Each structure stands twice: as structure tokens, then as C-alpha cells.
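Peer 1: Okay, predicted coordinates and the sequence, questions at the end:
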Amino acid sequence: MNADDSLPDQADTVIVGAGIVGCNLAYQLTELGRDDIVVVDKGPMPTTGGSSSHAPGIMFQTAESKILSKFAKYSRTLYSDLEDDDGVQAYNEVGGIEVARSDERMDYLQRRVEWAQSWGLPNPEILSPEEVEEKLPLVDTNEIQGGYYSPTDGQVSGVVACAALAREAMDRGAKFVPHTRTEDVETENGSVSSVITENGTIECNEVVIATNIWARQLGEKLDVHLPVTPVEHQYTMTEPLEELADNRIDVSDHPLYENYKDVSGDKVDRLLAGPDRPILRDQDNAMYFRTHGDSYGIGSYNHESVVPDPQDLGDNEEDAEQGSIHEFTEYHMNNATHPDRPDKAPRQASDELLPATEGRELEHKYNGMFAESPNGLPVMGPVQKYDGLWTAAAIWVTHAGGAGKALAEWMENGVPRLPDGPIGLRHCNVNRFDAHEGSWDFARDIGGEEYRIVYNIMHPKWVWTDHQRDIRRTPMYHSHKELDAELWAEAGWEEPHWFDSNADLLAEYGDQIPDREGWEDKYWSPIEGAETLHVRNKVGLHDMTSFNKMEVIGSDAGDFIQHLCTNDMDLDVGDVRYTLMCNENGGVRADITVTRVDDDRYLLLTTGREVGNNHVAWVSDQSPEDVVVNDVTSSLAAMVCTGPNARKVLSKVTDVDLSDEAFPFFTSQQFFIKNVPVTALRVSYAGELGWEFYTPSEYGEQLWEHLMDAGEEYDIRPYGNGALDALRIEKGFRLWGEDLHTEHNPYEAGLGWAVDLETDFIGKEAVVEAAEGNNIDHKVACLTLNDEEATILPHRPVLDGDDPIGYVHSAEYGYTVGACVVYTYLPPEYAEPGTELEIQYEGERYDATVREEPLLD
């Protein structure tokens, strides 16, 4: 790799960080035709001294997260084509095996098979202990119950991959500059203008922060608070083992040997030696293993979280100790310090599983650092605050290839893509975070917790319990507490999932609520079903303050709204319209409700939870200078009163005519509920007669009390998010981020009725193509399980025989229709009502039938 210490004074794009992420991104951008790219790093190249230099490079591709699995799958393909200067491949496709020491872990490994089928990973299978031993002869089969085998898993050498990626990027015009610390990024009129380094300034149009564990520090200089947390985990290599004597490898003639040795010292002789057998993971003990020639490498997450302060991190300078490595803490290897594994030290667990390591000296020991984010996913994309500022952080070697490809497509073509099509990055978008998540107090605690759970068996509905709670409280928080709400943290909001005060409803509705057991029973209460049925039969009140709300103001606000939205947005004051926002590729960027509240003022309502801030950033980024976009999520309390008796309840607290003639569906009025000013919308995500109410936050608690008091004679009940999910899914209402997202266009999503092709909007050209029947690779399908007592959870494969043809996007029991309702996307020929299919869930197959939607009208 021929990096150049001379610093240019201008570039179109500057990538700060030449680790595996920066190298991948430069490679991908140049492959798309860019050539005016400069990559700077404060360390030597390609062994910069960051995580890419010390990481053992294990590649387990399977995850519950589709994004991570897709990134890993692409990375594996890319790395398999990379070679060093002597033609040695960067990727060792030796397979990967994850073993189970408990019944619970065996159930988890079955889920991994199903996730692999859902995400298109080839040939996943469950192995018996004997089959594990055939592939990993040193494993003690008495310690395990079985294993999960992914044959295309393996190991990548980070430095070989970096060198190969950089070489090809440089051949296409990119320039790599080592030994150059970035000190600041200058901005002008809301856009990046230059990068200031210790060796000079580079004027530029774009900057990408790809510094991983150092990302937070550079962001702080720009007043951008990236919740990227460095955490330490342990890695060590045994002395040579007699059992591996035939695997000894001399790597001293490797073309990167001297460069790597300058940064990593004598351990280069092991780190450059690839594995000769499947990589191994013992998640019950938060450990992983791979061979380095005649030595076994042992990685351990099995200790208490160690979170260094970003300000105390070392640097990667020539002849200096590697900045991403701290001194090995013997105590953490030889004592049980992990809070969830208090009975067994990591060294004991290792020696039990691999008896050949018992009593052997551990050499080349270090605590290596990597970066965590609050949800364990990458932090990537365009930073809303500055035009031209991008991030690519909290990304592992395993996922860097796919992340680099998606980000390059995003930067060059406006939409993140992988070779098999667009990929939604809603849970990776840097703009997903709320203000509190940028504090070091929050990032430290949650980064440490993400480290703690990284190998734990986590339920998809699990929420934080002991850390960083009660941050955001809706005005109705204390009322919820008084009603014994089961509160879950969603984007920092304390949101009710059900109310224990409604347990008495089980006497009335319990016979319509099937029992659950196993995985689907966790984080669920039958009260959710009772609340659902009560709303369908009587009336309920739901706190929806956390839904994201935007105010768009200006004389050109109407034209801007039309530019954003697929529907005809020529609204009169008081009109409400459901519409979509699409990206440039025609993918559904959001579904929103737009209300024209005045001549030049509109209220935009969209989903909340973790993904809602992405929509706020999108609308703000698209807005012209003469239009103001305000995020009013926190300034407006919101709730919905819905159910057959909703009109009766509201008539007790207002004189407004609520009849269908005077207050039609999808209209809005402003009036008073007793003494509280409200903007009322005749809509309901529950699909029943109902009104949504918006009022300044200080009135929220009073409004809630007025409605609860007025509804007492009609047995009004509060209901939580669990009931809301059940209510909306059996009505066929989409939930953005689950069964509606950027990977599908409006016609694939069954929402062509929300498109008016006579108007102009972002993504129209692609949407027109879809309207004409082109680019329709999948169609949304509503299925119900034939077993009326069964319930499943998302992210499991939909099968035609043994062939996966889709996966479950969302699923919830429909208490009114009497069956579990599933939404998925299928090849069009399978999406026809009446089609019989199967869904694989927890090792069982469930018969399912495609239905006409909506199931309730």
C-alpha cells in the first residue's frame, strides 16, 4: 500500500479514518465513479492502530437484525475477492459454529437458523455435539448440547482487507494520507467547508467521520453529540499447543509483516496466521475462539463493562503504543465479574470447552476496544445539522463492507443500497437519536449495557429496566403510574404498554384471549387483549404524545407539502389527509397525516419510537429557506379517544357538534374540551370511531383527566401500545419501520390509493414506474395463522415447501378476528388471497393463509 504523506489542499470528499470502514467507503465511492477523495488517519497505514488492526476478524453473519446480517453477507462476499500483494485472500471461509450449553441456548440457536433463512444466508443447520466435534476436534462434547453451523462464516484479516481496499481505491484516484491527525472541521453557512489537520487544511464539500471509538471527540468539536461509546473486551492467544503442532505457520514473509509489527509487536506472528477450522462461539459464556496457526485465540466479553472516557483514549502515532488497546486486566479473565454470569470465570469456561487450553500460558494479552451505540447498531448517514457532514461509526469489521457499500450509494445516489436492492437504515440513521442520547452520561451507561448484553439471549421486546429510565415523561405520566401502567422506554419516553388496573376486564374478555407460552409469552400480558376488545366494544383513551409531530409554516408551505407528499395536498383549512413521503428511489420514506390548520400552517403527524426522528430530519432537510419546520413533539401533548362510545364521552365535555355531518372523517377543528384548548382530528389509528387531540403540553394532564372523568359512565379505559399494535394490525394499518419502509414502493405496500400521479413529489419518476407495473418485485400480504390459538413473533421465514419466499415483518394476535395476523412481502404470485403457505417459528411450522385486507372494515 503506497500511501502518501503529502496533504492536498482541496478534495471533494474527505474521509477521516483509514480503518476498515474508511477503506471500505473509499473503495465503494471510487467504484461508483468518484475520484477526488482523500482519506486521512493519524496512524500509519494500513495498520492504523484502530480496532481494525487488533480485531481477530471473526465473521459470524447471522443476527436477528436484518441490517446486520445483510451487511455481513455482503462483507463476506467482498472480502472473499480481496487479496494482498502476494495474492493471499483476505477472507478465510472456514465456517462458524456457535455452541449451546443450555436448553435456552439451543432454542436460541434454532432462532438463528430461522433468521438466517429469513435474511438469505446459505445452508444454516443445527449440529449434534458429535457433529460439532467432527468439525472442531478439540471441543469437549460433554460440555455442549449442540451447535449452530453457518458454512460461509469465517475470518477476515482486517489489515489485509484494508490494504487491498485502499490499493484499489488509490488505483481509481483516491489519495490516502497517514500520520495526519484531524484537529477540526470548519463549516460555513451550515455546510462543511474544510478539514483542519496537524499538517494543513483541506478544503472540501463533504466530510465523513469514520473514526469509530474516536468519533465522539470529533463530533463534539462540531457540537454534534454522537452517542458512540468505546468499550473494552479481552483477547489473548495461548502458547503453542501440541494438538495444533501441524498447523504452525511462518508469516514473516507476508508483505504486511513489518508494517503490522510496527504497530502490533510480536503478536503479528499470530495475528497474520489465519484459522484452519471453523471459528467457535460460546455465547453462554460470552466467549469466542479461533486458531492462529498452532495457537488458539480466546476472546472474552465475559466480564463487567469497562467503558473508558473518550477524552482519555490514546493516539495512533508512529512508534507509539496502539491507541485502541489497553493493558490486559488479568482479574477479568480469572474471576467471574459479568453481572449476568456470576458463577464461572472466563478462563474456567474456556478450559472446560477446550481442554487443550487448560494450564497453558496465555500470551499476547490485551484489552481491545470497539464502539457501541445505544441500540447496538451502526451510526451512519448524513448529519442533519450540517450539509456535507456524514458519519460511519460503531461498525464492526463483520459489517463494514456492507455498511460501506450502503453509505457510498447513499452519498452518491441518494438512497442506501446493496446489490440486491435498497436497504432501509432507519435503525442505523445518525438522525434517529434524541437530545438526551448525546450526553456522555447516557452514552456511557447505555454503551456499557449494550456491551453487557451483546451475547445474552435478548427478547425483541426487552427494554432497559435499571439504567437511564424516566428521562422523558409525558404530561400523563403520573396518571399512568396511578393506574399501574406497565411502562416501557421508547426513545426515552416512558410509555404504557398495558395497564394493570385493567386486569378486571379479563373477566369479561378472557375467553377471547388465547393463552401464550414460550418465547411469545415473554413481555406480554393478556390485559393487552382485554384492552383491545374493550376499545372495539366500548371506548378507550391512549396517550400518543411520543408520536413525532412537525409544524410547517410559511407562505410557500403548501407547495412544499405537495413536493414532499404523494397524495393531492390541495387542502382547505381543517382538512386532514393521509399520505406518503417517498425517497428518490420511490421507497416509502414515511406515512404521515397532514392537517392544514391555517392558511400557511400545517401539522404533520408521523410515527414515534426510535425511527420518528428520521422523518423530522428528512422534512427539515428538504425544506426551502422560506419555509420553517418546527419539531413540536415535546411541546404538544397528544391522545386519542376511540371506540363506539367515543362520541358520547366527548359530548359531555364540549358543545361542538360531533356528528358525521358536522365533523366528517379526516377533518379537523379547534375548540375547547372544558377549559383546555385542543386541535381535534377525526382520525383513529385503532380503526374505530375516534378523535385525536393535540394541546400544549402544560394542558395535557388536565385534558386526560377531563376525558377520563367524562367517560366513567361509559367505562372508558386507558390502553397501551400492546393493544394499539393489535388494533392497527387487524385493520390493516401499516407501521412504518416494520411493515412499511424504504425497501418497498407504495404499490408494493398496497398503498397506491395514497398516490396522486397528477401531482409532483420526490421520487415520482420511480413511483410512476411502479404504477405501470414495473419494479414490483414483492407485494404486501396479510396472512392469518390457521391455528386460531397460535401466536408468533416477527423475523421468521415464510415458506413455500422448504423454500423461504419472504419473512414476517410484523405479527400480532387479532383479538377481534380471532387469529394471529401476519404482514409480510411476497413475490406477487404468492400474495394472492387464498394462497396456503407455512411460517417457521421456534422450530415448528405453522400453516397460514393469505387473506383479503383489511380483515376488519
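Peer 2: Received it, and whenever you're ready, just let me know what you need.
Peer 1: CA only for contacts and neighbour counts going forward, please
Peer 2: OK.
Peer 1: can you give me the strands for the stretch 451-600 of the chain?
Peer 2: 485-490, 493-499, 540-543, 549-553, 576-582, 588-598 (DSSP state E, counting those that start in this stretch).
Peer 1: Adding distance to Thr141 and mean neighbour count as columns, could you present those in TSV?
Peer 2: Converted to TSV, the strands of the stretch 451-600 of the chain look like this (distance: least, C-alpha to C-alpha, whole Å; neighbours: other C-alpha atoms under 10 Å):
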stretch	distance to Thr141	mean neighbour count
strand 485-490	41	20
strand 493-499	43	24
strand 540-543	53	25
strand 549-553	56	22
strand 576-582	53	23
strand 588-598	49	23
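Peer 1: Please compare the first structure with the one that follows:
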Amino acid sequence: MTSPPSHARAVIIGGGIIGCSVAYHLARLGWTDVVLLERKQLTSGTTWHAAGLIAQLRASQNMTRLAKYSQELYGQLEDETGIATGFVRCGSITVALTQDRREEILRQAAMARAFDVEAFEMSPAEVAARYPLLNTDGVTAGVWLPKDGQGDPANIALALAKGARNRGARIYEQTKVTGIHRDGKTVTGVDWETDRESGYTTCDMVVNCAGMWAREVGHMAGVNVPLHACEHFYIVTEAIEGLTRMPVLRVPDECAYYKEDAGKILLGAFEPEAKPWGREGIPDSFEFDQLPEDFDHFEPILEQACARMPVLENAGIHTFFNGPESFTPDDAYHLGLAPESTNVWVAAGFNSIGIQSAGGAGMALAHWMDTGERPSDLGDVDIARMQPFQGNRHYLFERSKETLGLLYADHYPFRQKATARGIRRSPIHRELLDQGAVMGELAGWERANWFANPGQDSAYTYSWKRPAWFDNVAAEHKAIRTNVGLYDMSSFGKIRVEGPEAEAFLNHIGGGDFSVPPGKIVYTQFLNHSGGIEADVTVTRLSETAYLVVTPAATRLADQTWMARHIEGRRVTLTDVTAGEAVLALMGPRSRDLLTRISPNDFSNATHPFGTAREIEIGMALARAHRVSYVGELGWEIYVSSDMAAHVFETIMAEGADLDLKLCGLHMMDSCRMEKGFRHFGHDITCEDHVIDAGLGFAVKTDKPDFIGRAAVLTRKQTGPQSRLVQFRLTDPEPLLFHHEPILRNGEIVGHLTSGSYGHHLGGAIGLGYVPSKGESAADVLSSTYEIDVMGDRIPAEASLKPLYDPTSERMKA
């Protein structure tokens, strides 16, 4: 047996289906010097015991594209490699047992139509006809996806491995990586050992595909890969007479899935409270192992399953299986270039969907490694979304108890995680709680999303209809539109850019013109070379050599990482100062009145115009007032050092009482920004959405000599938009919109909503979404009739390219 080479272009660590897929796709791109190192045997960690369900529909369009790619790949691997993958398109059925779940799956079916996935709604009788073994008592609806399938996980992985070898990749089993060498942020090579020898391989890149070992491998490479293994249970029955091929069946209300396999039934579970495993480390000998049985833990699932599928009552159990799988803090896998490194890539943490994801994830990562650009928006799974604290072992242990079960829990709008909470808090967190704040969590930050009235339960209730707190948000919304409101924006990312070349640096990476005087605020985007949007930011010039970049809370690390990778030797430093300042947003037509009561400074248009920031006195403290707005009203964002935040909050609240000041939450902010047509990064604008198509060309100054994406912007300005981001308002005030609802233009599906909310001022649900418009004028786009598909019902919608609320921005600039 040969030894690993002394050098490789890429070293892949881990020989499960993910590592094999990355090796296969790199080799298919012509990378012949790819080395895969597997500590034991291929598939011996998690892949070998996976259930092998291969579905098409995922929670976003790009994740669905990757899942569909996996299916297409697995369908052709056998012909390419001669290894049977067992892939069959048997279809899948998901059934609902409640009215809430019925709405969820019917909304998913509508979403599938927007994503070009065949999906058909089913009545209980139709479910029974297609799956006669099922007891349909209590079934409220079903959804049939005929092109879903199943396969043999181990053989799919081995086929990918053979395909990789056939194209020149080298795979070494029984070869454990024992160390990773670094020079600053760059990995230079890996130590490895076998039972015969040890050695060292230098490399240009490392890919961490180590599955449930990925966190520890990440530590060796100096990168954060937050995940934790959990026990995952299933049983396989003895052969059942007469049982033939059946669709995959999911009954999420009973936490169960069913798969026919060679005349037997596999019953698996995603129970509400999982059992984390391996907190103190995974045994070095682990190979094709299973964990001890825990029948008491699984028994409630089995009891419900026997009632739901009576044939199980008399079927013997051939196998009771318990094996570990890794789960991430948000139930999305990790993919991409690690923020802490220049050449460590990650593909791990697949949350029980590794088989159906592996083909697409491997393809996407290989493309990214080869070109340096993402093939599509991968923000849902980009490893850069993970915050440093999320690698904490105790945090992962507590959060993983919940994340496994969330796979089959009701996916209500605004559902909040219940575990591992309270970690990152605003300086006025306690004050907000005392005022009735109901907290949500984002990137670990506790954020006031809405405020309960006195005597009202200050907790979330979840529903697909109007929740109990719907009227609370409506009242907050009204305060912002008609009077004055205060909300906490402290969680938003704040990155200080300093140095003698700060101006030149920002002018290179940003579309706006940053050659402005101190105190000027620039709203703009950071673009990629295709004109896609990498970040949506406001940048305030603080001095000749210092700027403050403000980003969404969830993307602060990703945005700072992107900036750092483009410094290219310039005399610039980047510092995360998010925790150093609280931000209190005071918004509404009477916000100026309130500020003049608590500050001696002049807030008139002449002295403090829109788009500028000034140092102010407020109460007995010092602060900086930024005149900007994300809700479309006159207002200021007050930046105050964390030590003085409580004093400023108390000062505002005391003086605001006479003006009926209302505390507001971020649900209000989201609905107000949508009425104003303001974009939300990650939903309405992403790295694959061209800045011109997004209607943000005004924020890009092409008269600058050069900046990333300039050529793409000029080209698109000449050709015109290929699509347009349109604002919609349902004419029926009753239905609710969230996102991903299909857009119908003249009766045909042309896209989907990128975001949705309720426009309390406009009197109906509102949303944003792209409409293809190549060669069309704005008038052409608006001359059509539009409908939005809500659970299969087509609801007429008003369409506009200008904001439906205050289209000329007179209110913000009053």
C-alpha cells in the first residue's frame, strides 16, 4: 500500500459521503493532486448507518437546487462507476395530523411549485389510496412529491470515491490526521499516521469533512466548526409478507418517518428532546459502531407508530439501531471557507440530511474552491454565519438537545429556539424585560421582538394565523408611523475601519463614494465581480482616518471576514466594536420633539440633515446621533457607549412619557421596512442578486475610478435589469405572507417572495420578490396582473416598483 504524497493541492479530512463527494467534484474539475485521508474505513462514521432518504425540497431555492443536483448525480453514478447506488425515485408523502401542520405542508407545496419541484396536495382519502398501510385517522392533509427517492448511503459514497479515483484523486484509509501545521492564518500541511508509519503532507488547501469529529479537527486547524453529535434511533422490522416498494412516509406530528427497504420497514424518529453524545470526546476506536439501545427513549415513538401503521404490531424487530449524527446550532450544515483561515474549507454538520445534501454540497464547495466565488447564494449554510461563542462545548451540548427534534417540529413563523439562550445581551436587556419585552434570539443576541401589554403573557405563541401578539406589533407600528417609538438596535454589527488608507480601501471594496467629510453617512453595498451583493451596509466617516461600518447582526463576522480578505496589504485595521456601543433608535414624526427635550443640540434639517452623524449631549451623557432610518420615518439612531446606555434609556423614557413614547420591537421594524420597500440582506438581496436588478443602483457610484464589481454594474446599466425587485400588497387584508410564496404574473408562476410581513399601515400583507424582466421596461412589468399563491389560493396583489409607503421619502427627511 502506497503512502500519502509529500504534497497535495487539497487534503480532504474524512471519508464519509461528504468527503467523497468533495473529492469527486474536485477531480471532475481537473484537480488531480487531491488527497483524501480517512482515519478508519470509508463510510465508517455516520454514512454507513444513514437511512438514505433523498428528498428534493429544502427550505430555500438554492438549497433545493443542490438537493435536486444530488438526485440527478446519484441517478447516473452507477453507469459511471459500476457501483450500484440503490437510488430509486419512490416518491414521498408527508401527512399532517393538525390544522397547523396542514397549513405548513400546503405552504411547502406552494413553495415547491415556485422552486420547480413537483408537489401535489392530497386529501386524507388520497393519502390512504397511495399508502394503504397507513391508518388515516386524524390525518388532515398530505403532500405527494413523486420525484423524491431513497438510496444506499454507503454505496453512493463508495461510488463517489471510485469516481474520484478514476479521475486521479488518491484516497487513503486507516490514515489518521494527527496534527495540522499553520503559518498565521494559513495551513501549510498535515501530520498523519497509519499502523505502519507516520508522515507529513504539505498542501495548498485543507477541507474539513470530518463529520462528528469536525469540531476537533477544526481546533487543530485553528477554526471554529460548531456541531455536536446526538443519538439517532431507528428500527428495522423483519420481512413483512406482501410488502412491495412504497413511498417514503413522514408523519412529523408523531416525530416519525418510514421507509420500505427490501420488504422490511425502517421506522426512524426525530424526538422532541434528543440525547447529545460524545461531549467528552468520541472514542478513538469508533468504526462502524453503534450506541447502546435505549428502548425506553424510543418506546413512545414506537407506540404511536404501531397505531399509525397497524402492520407493525405483528412485525418482529430485526434491528434496533442507535447511532450518532452531528447537529449544528441552527440545523443548517456548514460549508465554505472558514473565517479564521485563508485556506481551510469546511463541509460538515449535516443534521441527518447528509445523503441528500452530499452531491450538491460537494459540487458547490468544489466550484467555490476552484474559482474563489460561490456558485450561488450559500448564505444559509456558509460557515461564516457561525459566531465564535457557538463553538463552546456546553452551548453545543444544550442546543443539540433541541435541534434534532426541530427537524420535525412545527416550523412556525418566528419560532424561537428554547435552549442555550441568554448568552449575548444588550446593555439595556434588563430594562427592556422590565418593560414587557419578549425576546427573540439571533446570532446569540437576545433582542426585543415585541412588547407585551400589562397583564398579557409575555411569551411567544405560535400560529400560521394571526398570533396573540399581532395587535401588539400593530400598535408599535402605529406609534412609529404617527407619533414616536423607541427600539433597541444594539445587536447590529459595528466594524471600525481605521488607518491612513481606510478611505482608499473602502472605495475599492464598496460601491459608494467614501471620499466624504467626517460625519457623513454613506448607504451602499459591497459587491462581488458579478455585481452581486456581498454586504448591505451604512458607513459613517468618523474622522479622516476612521469609519464605522454597520451591518446586520447575523452577518457581522461574514462581512468583516470578506473585508479582511480584500485588504491586500493596505494600511488598514478592522475591529469589531459591536459590544462597545448600544444603539437606541428613536423614530417617528415626533422624534425631533423628544430629542430637543433631552439634548441641548440642534436637530433641525439645517444643522443635522438626513444622512449625517453628530456628537451630542443627551441627559448627562455623551452620544453620537446618526440621522438614518430603516423604518421610513423621521428619526435618529443614538450610539452610546455601553456604560452610559442605561442612563440614556432612562432619560428617553422619562421625557417620552408625556409624548406617549412607545417601546417597540424588531418585528415592527421588519414590517415597517417592508412597507417602505427597504431590502433585507440574506432575503431580498444576496451575493447572486445584481445590485441593479435589486433597484439599488442609486447607492453605487460608477464615476469612481475602480471598485469591485464596477464593470458588471456598468454592463447591467447598459443592458437593463434582467429582473426587478417588486413590492406587493395583497388586496385581501386577511391572508398572511412570510416568504417563499409563489408570484404569479398573468396566471403563470414567475418567482417567489423573498420576504413577507403584514403592512399594518397599508392594511394588508406585503412582500418583496423578483420578477424576470429581460428586455422589458418598468411600465411593461407593472402592466401585468399579479397574484400570490397562499396555500394554493391565488390572492390578487397590487404591484409597485416604488415604495408603497412614502415613495419620495419626504417623511424621513422632514
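Peer 2: Received the coordinates, thanks. All figures in this text were calculated on a predicted structure; none of them were measured in a lab.
Peer 1: how many neighbours does Leu658 of the first structure have?
Peer 2: For Leu658 of the first structure, the neighbour count with other C-alpha atoms under 10 Å is 16.
Peer 1: And it, what's its match in the second structure?
Peer 2: Using TM-score structural alignment, the equivalent of Leu658 of the first structure in the second structure is Phe603.
Peer 1: Contacts only, for Met363 of the second structure.
Peer 2: By C-alpha atoms under 8 Å, 6 or more residues apart in numbering, the residues touching Met363 of the second structure are Ser21, Val22, His25, Leu26.
Peer 1: which of those residues sit farthest apart?
Peer 2: Farthest apart among the contacts of Met363 of the second structure by C-alpha to C-alpha are Ser21 and Leu26. That separation is 8.5 Å.
Peer 1: Among those two, which residue is more densely surrounded?
Peer 2: Remark: of Ser21 of the second structure and Leu26, Ser21 carries more neighbours, 31 against 26, as counted by other C-alpha under 10 Å.
Peer 1: how much does the strand or helix carrying the more buried one stray from the first structure?
Peer 2: Take DSSP states H and E as the rule and Ser21 of the second structure turns out to sit in helix 17-28. In the superposition with the first structure, the average deviation recorded for helix 17-28 of the second structure is 1.5 Å (mean C-alpha distance after the TM-score superposition for the first structure).
Peer 1: Name the next helix or strand following that helix along the chain.
Peer 2: From helix 17-28 of the second structure, the next helix or strand downstream (DSSP H and E) is strand 34-37.
Peer 1: And that following strand, what does it pack against?
Peer 2: Applying 3 or more C-alpha pairs under 8 Å, 6 or more residues apart in numbering; DSSP states H and E, one finds that strand 34-37 of the second structure makes contact with strand 7-13, helix 17-28, strand 170-172.
Peer 1: Looking at the ones you listed, which one is packed in the most?
Peer 2: Per-stretch averages of neighbours, counted by mean count of other C-alpha atoms under 10 Å, single out helix 17-28 among these, with a mean of 28.
Peer 1: whereabouts in the first structure does it align?
Peer 2: Going by TM-score structural alignment: helix 17-28 of the second structure matches residues 20-31.
Peer 1: What are the boundaries of the helices in the stretch 1-150 of the second structure?
Peer 2: Counting by DSSP state H, counting those that start in this stretch, the stretch 1-150 of the second structure has helices at residues 17-28, 61-81, 99-114, 124-130.
Peer 1: Tell me which residues of the third one come out buried.
Peer 2: In other words, helix 99-114 of the second structure. Neighbour-count burial for helix 99-114 of the second structure flags 100-114 (criterion: 16 or more other C-alpha atoms under 10 Å).
Peer 1: residues in contact with the strand or helix carrying Val206 of the second structure?
Peer 2: Val206 of the second structure is part of strand 198-208 when elements are defined by DSSP H and E. Residues outside strand 198-208 of the second structure that contact it (C-alpha under 8 Å, 6+ apart): 4-14, 187-193, 214, 217-218, 343-348.
Peer 1: now do 6 Å
Peer 2: Strand 198-208 of the second structure is contacted from outside by 6-13, 188-192, 343-346, using C-alpha atoms under 6 Å, 6 or more residues apart in numbering.
Peer 1: Let me know the distance separating the equivalent of Asp471 of the second structure over in the first structure from Asp621 of the first structure.
Peer 2: Asp471 of the second structure maps onto Pro526 in the first structure when the alignment is built from TM-score structural alignment. Using C-alpha to C-alpha, to the nearest Å, Pro526 of the first structure is found at 43 Å from Asp621 of the first structure.
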